[in-house]
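Q: sequence unknown, structure follows:
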């Protein structure tokens, strides 16, 4: 797993191309809205569409500089999160090559990684649903035990950062972002990056990283844009036949 700056200072702001498409290009979900680029992903593969030039430039840079994809990235989801929005813990599924690159722009956020429920060795006694319990318990109180030393962990998604995860982080963990305007990052694997050389500002949107009685927190005040870049290996240039 790596987490580094991809966009230089001159490209600090969210690209205007994100908001150039018509409203119909956006798909509104319960806790965010998104744009789908690259084609339709189906269980049988990808029915491809050409990426716009600006996105192609981004994906080529990610592919070349990471060296982790066997061929050029061909699918991108652009997600827009308001300050109190997130995404439930999930895995990306078998259609994709098992490497994910997430470029973060705008507001900062914390992404939680929780071992897959199949790796839990102690029963869940909290009485809630599986997904909610995983996010609420990401700090790991010690009541849960996990196989093969798997433990929950968090990553601070800083503006302009590129998070890439693969291998065990892809196949054995769920990842998600809490539906909250305040994100705690105590113990995050890149905790020191949340403050940086000039605290407390951590994003161009005016977010703040502060310490309080509840621990170290990021107060999300602006919109976060993420570009989730992935590779679908099976590509079909003709319509699927059933």
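A: That came in fine, so what should we check first? Worth saying up front: this structure is predicted, and the values here are computed from it rather than measured.

Q: rest of the way, CA atoms for contacts and neighbours
A: Fine.

Q: where does the residue nearest the centre of the chain land in three-state SS?
A: Of all residues in the chain, the one closest to the mean position by Cα atoms, centre = their mean is residue 102, 5.3 Å from it. Classification of residue 102 using DSSP: H, G, I helix; E, B strand; the rest coil returns strand.

Q: below is an additional structure, to be compared with the one above:
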């Protein structure tokens, strides 16, 4: 059986060693010009492409994953360039990314701790545009500790600093067993709990203001529906 977490050797220098396996953080994965081009394409998307959620808005590209399988849609060329670039690193064990969520977070917007679930190959990759942010990780609620109050604060484990133009790859134990979220704050204060501080060029005590951030969450959906199956044909 193929290793679902096998990546190219060139990623080894980007392993975040102070986090559980496995996290890769690649600073300056894209150039400033590429970042500007991507942001331009994101905001050129037609208004109906945006979905407004509590705390953020998003665009969905590639299809809508569901337990019965995703009816795949062709990705636009401006995204294909980067899904292929990320896939070439072996992030999806030789498979090619086929799904992208574009999330926009304004200052003081975030997302509650959550898991990405079993619909995807057990890897998530993220290119950050426009603004840095902290991505926080949490232990799941321990169902055996019924008499203990388990808050977000008590389950907090570590953070990752995501700078503009960087690539984050999360897989293995880190993907499958921990929750991740973004606090709804206007600025982040870096602490010793930021596991990739040196890789991301930060230092303890630094205050990092947030502006509007756009993330490209690039994934592989292994279960694809074909039109004839959806219509009940054989």
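A: Everything's here; your move. Given the structure is predicted, the values throughout are model-derived calculations rather than measurements.

Q: please state their TM-score.
A: TM-score for the superposed chains, counting by TM-score structural alignment, normalised by the length of the second structure: 0.80, backed by 206 aligned residues with a Cα RMSD of 2.3 Å.

Q: that older thread, list the contacts of the residue nearest to the centre of the first structure.
A: 162-164, 226-229 (Cα atoms under 8 Å, 6 or more residues apart in numbering).

Q: can you list these in CSV and add neighbour count?
A: CSV is the format used below for the contacts of residue 102 of the first structure (neighbours: other Cα atoms under 10 Å):
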residue, neighbour count
162, 23
163, 21
164, 21
226, 25
227, 22
228, 20
229, 23
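
Q: before we move on, back to that, what's the closest non-adjacent residue to the counterpart of the residue nearest to the centre of the first structure in the second structure?
A: Counting by TM-score structural alignment, residue 102 of the first structure lines up with residue 126 in the second structure. Nearest in space to residue 126 of the second structure, with sequence neighbours left out and distances taken as Cα to Cα, 6 or more residues apart in numbering, is residue 217 at 4.5 Å.

Q: counterpart of that neighbour in the first structure?
A: Under TM-score structural alignment, residue 217 of the second structure pairs with residue 228 in the first structure.

Q: can you check residue 58 of the second structure too?
A: By TM-score structural alignment, residue 58 of the second structure lines up with residue 34.

Q: and the gap between residue 155 of the second structure and residue 138 of the second structure?
A: From residue 155 of the second structure over to residue 138 of the second structure the distance is 5 Å, taken as Cα to Cα, to the nearest Å.

Q: ok, the alignment partner in the first structure of residue 181 of the second structure - contacts?
A: Alignment note: residue 181 of the second structure maps to residue 176 in the first structure; criterion TM-score structural alignment. Counting by Cα under 8 Å, 6+ apart, residue 176 of the first structure touches 86-90, 111-113, 135.

Q: looking at the second structure, which of these hold up?
A: Retained contacts for those in the second structure, judged by both residues aligned by TM-score structural alignment, their matches' Cα atoms under 8 Å, are 86-90, 111-113.

Q: now the residues you listed as a markdown table including distance to residue 194 of the first structure and neighbour count?
A: Shown next, in a markdown table, are these (distance: Cα to Cα, whole Å; neighbours: other Cα atoms under 10 Å):
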| residue | distance to residue 194 of the first structure | neighbour count |
| --- | --- | --- |
| 86 | 18 | 23 |
| 87 | 20 | 15 |
| 88 | 22 | 17 |
| 89 | 22 | 22 |
| 90 | 24 | 14 |
| 111 | 13 | 22 |
| 112 | 15 | 26 |
| 113 | 17 | 25 |
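
Q: what about the helices in the second structure?
A: Ranges of helices in the second structure, per DSSP state H, are 32-44, 77-87, 152-155, 172-177, 227-230.

Q: between those helices, which one is nearest to residue 191 of the second structure?
A: helix 152-155 (14.8 Å; Cα to Cα).

Q: could I get the buried residue list for that closest one?
A: For helix 152-155 of the second structure, the neighbour count (16 or more other Cα atoms under 10 Å) marks residue 155 as buried.

Q: who are the packing partners of that helix?
A: With contacts defined as 3 or more Cα pairs under 8 Å, 6 or more residues apart in numbering; DSSP states H and E, helix 152-155 of the second structure has no helix or strand neighbours.
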